[in-house]
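**Student:** below: sequence and its predicted model.
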Amino acid sequence: MHEASLAPDPAPSGAAIAVRSLQAHEHARWDAFVEACPEATFFHRAGWHTIMQQGFRHDSHFLYAEQDGRIAGVLPLAHVRSRLFGSSLVSLPFCVYGGIAGGSAAVRLALDGAAQVLARRLGVGHLEYRWREVHEKAQEHAHASWLQSPLYATFRRPLLPEAEQNLLAIPRKQRAVVRKAMAAGLHSAVEHDLERFYPIYAASVHRLGTPVFARRHFALLRTVFGSDCDILTVYHGQQAQASVLLFYFRDEVLPYYGGGTPLARSTGANDFMYWEAMRRACERGCHLFDFGRSKLGTGAYAFKKNWGFAPQPLPYAYQLVRATALPEVNPLNPKYALFIRAWRRLPLPLANLLGPHIVRQLG
């Protein structure tokens, strides 16, 4: 789909709306809109088109509505085709947020209509919008034909101006863990390669029974997003114990992919890692810490609450197209328990070899 002409906007301007597909030369134009759009997120950036296409080999359909010669709303989509889990059109796979950003009601309806036409043409099982917040724009699409699955919550909180203020804002018990790590001499460094991050992260997700992303995925993220994508590693002496890949967007920081060694639990390296991400973000001028999404009822969910973050349910919306029910592709589904146990028993080199072929089908 390159362009679809739609009904005129009933707004006073009377300007017609056209829905178009993002082209390679339009990335800067798209990103300028995203940067200025209040409800847009890091995952609405045009760079994800490159990640989807080159990194995961998923066809991407980044739609934007144009009105009066300007972008008025965006909807990034990617088509995930999986022999294991079916076919879906998602905004956006491997990302915690998505959906339509910006625009009047007419613009949003135009983008939604184009996405539904595309979903039917592709013959997907379902169309999915990963809304971040429950607001009127999400509610427009939460009518009877859409389903919701209350599986995830996100954890976001403002950062205070001074690092010490942020430390004191952490609940006492959790703050004591951070202070103990400081006293033990743990320290952090911003890394410029994947040499310490990837082995720590791969081993960490293997212990959880989860397939790992390919190393090239993280290399591509660093290339595409540049200085908006950092790696922070925690050391005890010369020994790397925890590492996290961070995204920066406007005045927000998002620790996105993180892991620790078996020692990290006893030394507090994981806790110290997130504190250092917070402290460094404060120094960088960030005003919001996005702890990311977690599944309800999991250890990660409890961990973030222990930091004093209040969970905000994620109102993801799903519309069935060819499927008769939503696939329950998550580790909490009992049918995957055997797979998880078996995956943990795989030798790590074999898991790292096989993992990327499986994880790209998950979305």
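**Tutor:** All right, it came through fine.
**Student:** only C-alpha atoms from now on, for both contacts and neighbour counts.
**Tutor:** Fine.
**Student:** mind listing what's buried along the longest strand anywhere in the chain?
**Tutor:** Secondary structure of the chain per DSSP state E: the longest strand is strand 70-82. Neighbour counts over strand 70-82 (16 or more other Cα atoms under 10 Å) mark Ile71, Ala72, Gly73, Val74, Leu75, Pro76, Leu77, Ala78, His79, Val80, Arg81 as buried.
**Student:** alright, now check it against this:
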Amino acid sequence: MYQLHTLSLRDEQAMAWDSFVNASDDATFFHLSGWQQVLADVGHQCYYLYATENNHIVGVLPLARVKSLLFGDALVSTPFCVYGGAVGAPPVKRYLEQQAIQLATRLQVQHIEFRYKTAQDNNLATRSSHAYFACELADTAEQILANVKKKQRAVLRHALNENLQFSLDSDTTEFYHTYSQSVRNLGTPVFSQAFFDKIMAVFAGQADILTVRQHNKAVSSVLSFYYKNEVLPYYGGGILQAKELKSNDFMYYQLMCHARSDKGCDRYDFGRSKIDSGAYHYKRHWGMQAVELPYQYQLITAKQLPNLSPNNPRYQYFIKLWQKLPLGVSQWLGPKLSRYLG
């Protein structure tokens, strides 16, 4: 029989947890124990459950509670992350899921969400409103370019002829200025710069920032993760002029080349997008196939799942209002709201 444990922030078992995750084929970067530090730092209560058998970890399930008056109360695996859910052999997964549901019932949250990357054989409800995009990385920059869809390849050739330069580092200053403009323009609250500093500190050696400049001015920037020979561009965007300059396209292409030649990655994970959204179609233009994400849910006190989509008419006024905010105001107010948008 399995024994259930909860990982604390200063737990010696964190190394054993990460060793298990590193050795598990279906575990992702977002299952690493370091995310508990990131989530706790913004104020979320974490419940990092793991199961042992004969004193060895046989399964893990990262969870955090996201509670607000505006967006509801849920237990999620895992907020701020595109992938989550239990890792282990099928019986261990089912055991951890049931333990999580019991926890959610004790906490009286509205629902529990498991962000599985692949379909699971259980009795939980599934809703696929997002898809992720990924591709293999060719050996050379020329081959990477050749593998891009023809129309997007023409865009990249145009960008490569612009007066654009890029650099890589771990300093969040220019990244934050650029990224916060991008999400403000989309009508989305931004995280604090301290949030990104925390990520860079926790995942030192597994993350970097690629910034594109024109005339020494940052126009696009992306914070990426590297894990299991895969690169994951995760937080990225550009200023208003980025679209005309094609600097975002230039940025993602240079990241592909850097990940392949300097980091030894052979796979590129372009992340998730809401199905049929602008970002969804943008990624398809690169020639990558959409793979629907089978997120799973269990209602606890709620009668139905909330609709937190930006397409929800309830949020349209808020989005339009946010797009008009001065950048400094959005940088001050955004972190107070973004922590609930996990």
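**Tutor:** Here it is on my side, so go on. The model shown is predicted, which means the values in this text are computed figures rather than measured ones.
**Student:** average offset between the longest strand of the first structure and the second structure?
**Tutor:** Here strand 70-82 of the first structure, set against the second structure after superposition, deviates by a mean of 0.7 Å using mean Cα distance after the TM-score superposition for the first structure.
**Student:** now for that strand, which elements pack on it?
**Tutor:** Under the contact definition 3 or more Cα pairs under 8 Å, 6 or more residues apart in numbering; DSSP states H and E, strand 70-82 of the first structure sits against helix 27-36, strand 59-67, strand 86-91, helix 105-122.
**Student:** mind redoing it with 10 Å?
**Tutor:** Here strand 70-82 of the first structure touches strand 16-21, helix 27-36, helix 47-50, strand 59-67, strand 86-91, helix 105-122, strand 126-129, going by 3 or more Cα pairs under 10 Å, 6 or more residues apart in numbering; DSSP states H and E.
**Student:** SS state for Phe191 of the second structure?
**Tutor:** Three-state call for Phe191 of the second structure (DSSP: H, G, I helix; E, B strand; the rest coil): coil.
**Student:** what does Ser309 of the second structure give?
**Tutor:** Recorded secondary structure, Ser309 of the second structure: coil (three-state DSSP).
**Student:** what's the local residue count around the equivalent of it over in the first structure?
**Tutor:** In the first structure, the residue paired with Ser309 of the second structure according to TM-score structural alignment is Asn330. Look at Asn330 of the first structure: counted by other Cα atoms under 10 Å, it has 12 neighbours.
**Student:** ok, which stretches of the stretch 101-250 of the second structure are strands?
**Tutor:** 111-114, 125-127, 130-136, 165-169, 207-214, 217-227, 230-238 (DSSP state E, counting those that start in this stretch).
**Student:** show me what the third one is packed against.
**Tutor:** Contact partners of strand 130-136 of the second structure among helices and strands, from 3+ Cα pairs under 10 Å, 6+ apart: strand 230-238, strand 267-274, helix 278-284, strand 290-292.
**Student:** can you list those in JSON lines and add mean neighbour count and distance to Ile319 of the second structure?
**Tutor:** Listed next are these as JSON lines, based on neighbours: other Cα atoms under 10 Å; distance: least, Cα to Cα, whole Å:
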{"stretch": "strand 230-238", "mean neighbour count": "22", "distance to Ile319 of the second structure": "17"}
{"stretch": "strand 267-274", "mean neighbour count": "20", "distance to Ile319 of the second structure": "16"}
{"stretch": "helix 278-284", "mean neighbour count": "15", "distance to Ile319 of the second structure": "16"}
{"stretch": "strand 290-292", "mean neighbour count": "18", "distance to Ile319 of the second structure": "26"}
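**Student:** great, nothing more from me.
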